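> quick one: sequence and predicted model below, then my questions.
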Amino acid sequence: MKKTTIKKWSKRISLSLLLLSIIAYFYVDYQINHLWGSHTQVVDSTQFNVPQQDTAIVHVNVLQTDGKQMVANQTVIIKKGVITAVGTEIKLDKTLTIIDGTGKYLIPGLTDSHIHLWQSSNDLLLYIANGVTQIRELNGSLEHLKWREEIKAGRVGPKMFVASSRINSNGIISAWFQKWAMKITSINSFNSADSVVQKFVHQGYDAIKTYTFINNKDYWALSQATKKAATPLLGHTPINMKLEEVWRSNQKELDHIEELVKALIREFGGYNDNNADEFLKFVQSRSNVIANNLVRHKIAFVSTLWLTENFVRQKQDLDKILKQVKLAYVNPGIAELSPLTSRAMGWLPDANIYRLPDSISVRQKKRTVSFWRTYAKAHQILLKAMVIKQVIILAGTDANVPVAVPGFSLHDELISLSKSGMSNSQALLSASRAPAQWMKQKSGMIKSGYRADLVLLDKNPLINIANSKSIDTVIANGKVFHRKTLDAMLAAVKQANDRSRSVEIDEYKNQ
C-alpha cells in the first residue's frame, strides 16, 4: 500500500475517532444535564409575580417569638417587605391591604436548611407553595447564584443561601470527571484548599461545603483556609476522622445527624443482626457527651431525619412510599432512570439506589432491613440527647434525594422531629427562628423590624405539627400569595413535569 494511501486513511480514521469522541461527549453531557433535571419544561414564573404590598393581617393568632404559644387577636403590619408593628391596638391607615386572620394562625416563613435544586428551577415555586420562604442550597453552582440574584430582583422564589459545590480529594483525571458528572470540586496538587476557598468566596458563595471523601490532610487545609477567609465551613466529615478531631476544626455545622452515626459505627467497629442492640446501647452511652461537645464548640446540626427513616422504607416497599409522597411534583429528569447508569439518584424502581434487588434472598432482605432500622434508631437517640442539651438544630430535608419532595418534605421532617423528641414548638423553631439566628438574619420571628416572611395557617401547628400543611396564604418578602395562586403554582409545575416525562407515573400519583 502506498504511503499516501496510508496517510489518507490514517487521517480519515483520526477524524472519525475525533468526531465520534465529540458526539459521545455531547451525548454524555446531555444525559448528565438531563438526570439533574435541566431538560424538564420550565414554568414561566412571571405569571405569579406580585409586587410587595403594604398589608395588615387582622384578628389573627400570632406565634410568640419564643414559639411556645399563640397570642390571640393580633394585628400585624407589613410595609416594604418588613414587619413594622405587631399588637392589638394599632391604627390602620387607608393604604393598607387588609387580610382577615380570624380563626387562623400566623407563623414565620419556614426554612429548609438542606436542599438540592440540582438544575430544577421549577422547585423554587414548590417551596413558596409549601410556605418555605428560605432555602439553603448545599451543593451550589453558578446557576444557583444566578437564581439567588434573580429572586432578590423580584423573581418568585424563596430567599436563597448558597453553599459551594461539594469538596473531595481527587487526582487530576478523577477530579475532572467528578466536576463534570457529579458537580464535585476536588483538592489536589494542582488545586489547593486556599485557591478553592478564594475562588468560591470571590464568586459569592455563602459557605464552603466539605464532603465525605476528602482526606484528613486536605480537610485541615480547608479548615484553615475558611478560617483565614472568615467564611463558614459546613457539610460532611471525612470518612476516617474521629469526632474529637472535628470539634477542633473550623467546621461549625454538620449537615446530617448521620455524620455522628457513621463516626459511632466506626468507633464501635460495625454492627449487624447479632449486636444491633449493643450498638444502640453504645450510641445511648455516647449521646450526652457528643451533645455536650456540640454545645461547647457551638456546632449546629441539620436534621434530615425523615429521609434517614425512609431509607429502610424504600428497601422494604418502595412502591408504597412512592404512592405516599407527592411524586407528581418531582422533576422527571431527577426521578427517572438515566441511560448512563443502572442506578443513579433516581426515584422510580428501576433507578432507585435504595431499592433492594429482586434477586435478594428473604434472609438477606431481613438482615438489610434490620441494619437500616437500627441506623434510624441511632439517629433518634442522638436527636433526643441534642434536644435535651439544647444543641442548635436546623430542620433540613436533603430535598431531591429520594424520597424527599422539594417543599413538601419539610412538613414531613417537622413531623419526624416532633415524634423523636422535639415539642411541636421546638420543631417549628428549628425551621424558622433557629436557622435565621444561625445565619444572623432579621427573620424567622414575627417581630417589628423583621423580614416579612410569613405563613397563614387554617389550623394550629402547636396542637398538631402536621397542621403546618394547612396553608391559606404565604407572604415572602412582603409579597402576598393567596391559596388560589399557590394552587396555580403547583398545577403549573405538575403540568410541566407531565409534558416532560419519559415514564408515566399514574400508579404513583398522589394529589
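Looks like it came in fine. Numbering: from 1, shown residues only.
> CA only for contacts and neighbour counts going forward, please
Noted.
> any idea which helix is longest in the chain?
helix 3-35 (DSSP state H).
> so for it, what gets flagged as buried?
Q31, I32, N33, H34, L35 (16 or more other CA atoms under 10 Å).
> pipe these into CSV and attach distance to Q134 per row.
Formatted as CSV, these follow (distance: CA to CA, whole Å):
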residue, distance to Q134
Q31, 30
I32, 27
N33, 25
H34, 26
L35, 25
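> what is the helix or strand following the longest helix of the chain packed up against?
Downstream of helix 3-35, the first helix or strand assigned by DSSP states H and E is strand 55-63. Taking 3 or more CA pairs under 8 Å, 6 or more residues apart in numbering; DSSP states H and E as contact, the helices and strands that strand 55-63 lies on are strand 70-79, strand 97-100, strand 105-108.
> any idea which of those is most buried?
Among the helices and strands packed on strand 55-63, strand 105-108 has the highest mean neighbour count (mean count of other CA atoms under 10 Å), at a mean of 29.
> what's the following helix or strand after it?
strand 110-115.
> so how far is the following helix or strand past that next one from its chain's centroid?
Next along the chain after strand 110-115, taking DSSP H and E as the criterion, comes helix 123-129. Counting by CA atoms, centre = their mean, to the nearest Å, helix 123-129 is centred 13 Å from the centre of its parent chain.
> try it against this one:
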Amino acid sequence: MKPCLLLLALLLGFGHYTRAQLLLKDATIIDGDATVSPRKGSLLIRAGMIEKVIYDGTVPDEKLTVIDCTGQFITPGLMDAHVHLGTLNMNDQKGIHLKTDSILQNMLRHGITSVRDMAGDAIFLAEYKRKIATGQLAGPDIFYAAQFAGPGYFAMMQMGSRKDNDLGTTPWYRAITPEADLRLAIAEAKGAGASGIKVYADLTKKQIAAITKAAHAQGIQVWSHGTVFPAKPADGVAAGVNSLSHAADLCFQQMKGDTLGFHEAWQQLYKKGFTLDTTVQVKLLQGMQQKGIFLDPTIFHASNNKMWNALTITRIAHRVGVKVVTGTDWIYPEKNEAVPLQSEMELLISKCGFSAAEAIESATINSATVTGLHDRGLVRAGKRADLLVTNADPYTNIATLFTPAMVIKRGKVLR
C-alpha cells in the first residue's frame, strides 16, 4: 500500500468516512462487463454515486478530495448471490447478533458489498438490512428471499432438525397448496421486505408456473432450486423463473419420467455407474440462455460434497452463453479469514473455462441483475459508488480482489 493510502487507512480504521465529493485519480478501471477492456482513468464520486468516469486525463476545476490511485485498479464491489444469514437459532438473540455482526464485517473487509440471502427469518434480515442501509452497522447490503414450498416439505423439516412452530405459516416461509391465494402470498412476502420468491420443494410444474406469473405481475423476482421435486429443471425453465440454483441439481433432468421422487432421484445420482448425459444438459441450458435465466451454480458447495458434475454443467452453461452468478451457499467465517466467494470465483476460472474478466462479471453485474438491482455492478456514471481499489491486477490474480487496499461503499471509504 502506498504511504498516503496507508495513512488514510490508519486514520479511517474500518469506520465510515463521508466525503460528498471524491476523486479517485489515475487508476486502471475494470468496468465489470467482461467485454469492456480495462482503461486508465479517474472516477468522480458525489453523494454516493459515480458522477463521471474520466478517461481523457482532465480533472474537474473544483474543490475535491483527491486520492491518487496510480498503479492501482478499481472494480465494482463484489456480491455473493447465495448466502443464508437468517437460519440460526433465533432463541439466542444476543449470540446470533454478535455472530452475524462479525460475519458481515468480515464480508465487507474482503470486498463483498452486497449479498442475496436465499431464505431465512425475514424479521432478523430486515433488521440488518435497515441498520446497514442507515449506516448503523458496517456490512454488505442485504436482499433476501421468501421461501415457497409445498406443505409436505415443511412437515418434513418439522420432523427433522427444525422445530420452529411457524415453519410454512409466515410470509417468508410459506407452504403453498394448490388452493393458495398466490397474489396475497406474494404481496405478504413483499411486505416482509423480500426481493424475490425462492421456489424450493414439493411443488408441481403447474404451481411453479403460477407462482412465477403471479410474482412477476407484482414486480418481484423468482429464484428457483435447480430441481423442485417432483418438478424437473426444465419445468422451471418453462415457467420463466429468473434463476436456477445448484448446477448439480440439473443432473436430474435426464432421469426418466415427467416427475421425480426426491429419495429415489438422489439414490440414482449417487449410484455407481451414473453418467451425465451432456446432450440433455446442452438442450436445457440453451433453453435457459434463450429465456435469459441465470445459473447460480454453487460449485464450491458442490465440490465440497463431491458433486463433480456441477463443474461440467457450469462449463457447458458458460459455453452456450448462460449468464452465471457467484453464489456460495456456504458458511462464512466470523474472523478475518478467507471467504468462500474467493473459492467460488477461483473454481470458475480453474475448472469451468471462465476468464478472470468473466468471473468478475459473474460476481458484479450478473449477481446484481439477478437480484433485480440496476444501480450497481458496473463502474459507470449513474451507478452506486460501491467499489474496490486493489494494489495488483485482478485479471492476473483473482485473489487480489479479496485483500483490497480500499473498500468504498456508497461513496464512503471504509478502509
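Happy to help now that I have it. Fair warning: this is a prediction, and the values are worked out from it, not measured in the lab.
> coming back round to it: would JSON lines of the helices and strands packed on strand 55-63 of the first structure with distance to N188 of the first structure be doable?
Below are those laid out as JSON lines (distance: least, CA to CA, whole Å):
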{"stretch": "strand 70-79", "distance to N188 of the first structure": "50"}
{"stretch": "strand 97-100", "distance to N188 of the first structure": "57"}
{"stretch": "strand 105-108", "distance to N188 of the first structure": "43"}
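> what's the match for D458 of the first structure in the second structure?
Aligned by TM-score structural alignment, D458 of the first structure pairs with N391 of the second structure.
> what's the spacing between its match and G240 of the second structure?
41 Å (CA to CA, to the nearest Å).
> and what of I360 of the second structure?
26 Å.
> now V53 of the second structure
From V53 of the second structure over to G240 of the second structure (counting by CA to CA), the distance is 36 Å.
> cool, and G327 of the second structure?
20 Å.
> more crowded one of these two?
G327 (31 against 20; other CA atoms under 10 Å).
> residue contacts, I197 of the second structure?
I197 of the second structure is in contact with A145, A146, Q147, F148, I186, A189, A215, I220, Q221, V222, W223, S224, counting by CA atoms under 8 Å, 6 or more residues apart in numbering.
> and which of these is nearest P178 of the second structure?
Proximity of the contacts of I197 of the second structure to P178 of the second structure (CA to CA) peaks at F148, which lies at 12.4 Å.
> state whether H263 of the second structure is indeed within a strand.
No - counting by DSSP: H, G, I helix; E, B strand; the rest coil, H263 of the second structure falls outside a strand, being helix.
> tell me, how many residues neighbour it?
Around H263 of the second structure there are 10 residues (other CA under 10 Å).
> re the thing from before, what range in the second structure matches the longest helix of the first structure?
Going by TM-score structural alignment: helix 3-35 of the first structure matches no residues.
> which neighbouring elements make contact with that helix?
helix 332-335.
> give me the stretch of the second structure that the helix it packs on matches.
So helix 332-335 of the first structure sits over no part of the second structure, by TM-score structural alignment.
> how about the helices in the stretch 401-511 of the first structure?
Secondary structure of the stretch 401-511 of the first structure (DSSP state H, counting those that start in this stretch): helices at 408-419, 424-430, 433-438, 483-500.
> tell me which other helices or strands the shortest one touches.
Read that as helix 433-438 of the first structure. Against helix 433-438 of the first structure (3+ CA pairs under 8 Å, 6+ apart) you get strand 393-394.
> what stretch of the second structure does the strand it packs on fall on?
Against the second structure, strand 393-394 of the first structure falls on residues 324-325 (TM-score structural alignment).
> distance from the matching stretch to the middle of the chain?
The answer for stretch 324-325 of the second structure is 8 Å, by CA atoms, centre = their mean.
> just stretch 218-230 of the first structure next, same as before
Worked out by CA atoms, centre = their mean, stretch 218-230 of the first structure lies 24 Å from the chain centre.
> can you give me every residue that contacts R483 of the first structure?
If you count contacts by CA under 8 Å, 6+ apart, then R483 of the first structure has I471, D472, T473 around it.
> apply 6 Å and report the result again.
Counting by CA atoms under 6 Å, 6 or more residues apart in numbering, R483 of the first structure makes contact with D472, T473.
> now S243 of the second structure
Per CA under 6 Å, 6+ apart, neighbours of S243 of the second structure: W223, I293, F294, L295.
> so which of the residues you listed wins on neighbours?
Ranking the contacts of S243 of the second structure using other CA under 10 Å puts L295 first, with 31 neighbours.
> what does it align to in the first structure?
Counting by TM-score structural alignment, the partner of L295 of the second structure is F301.
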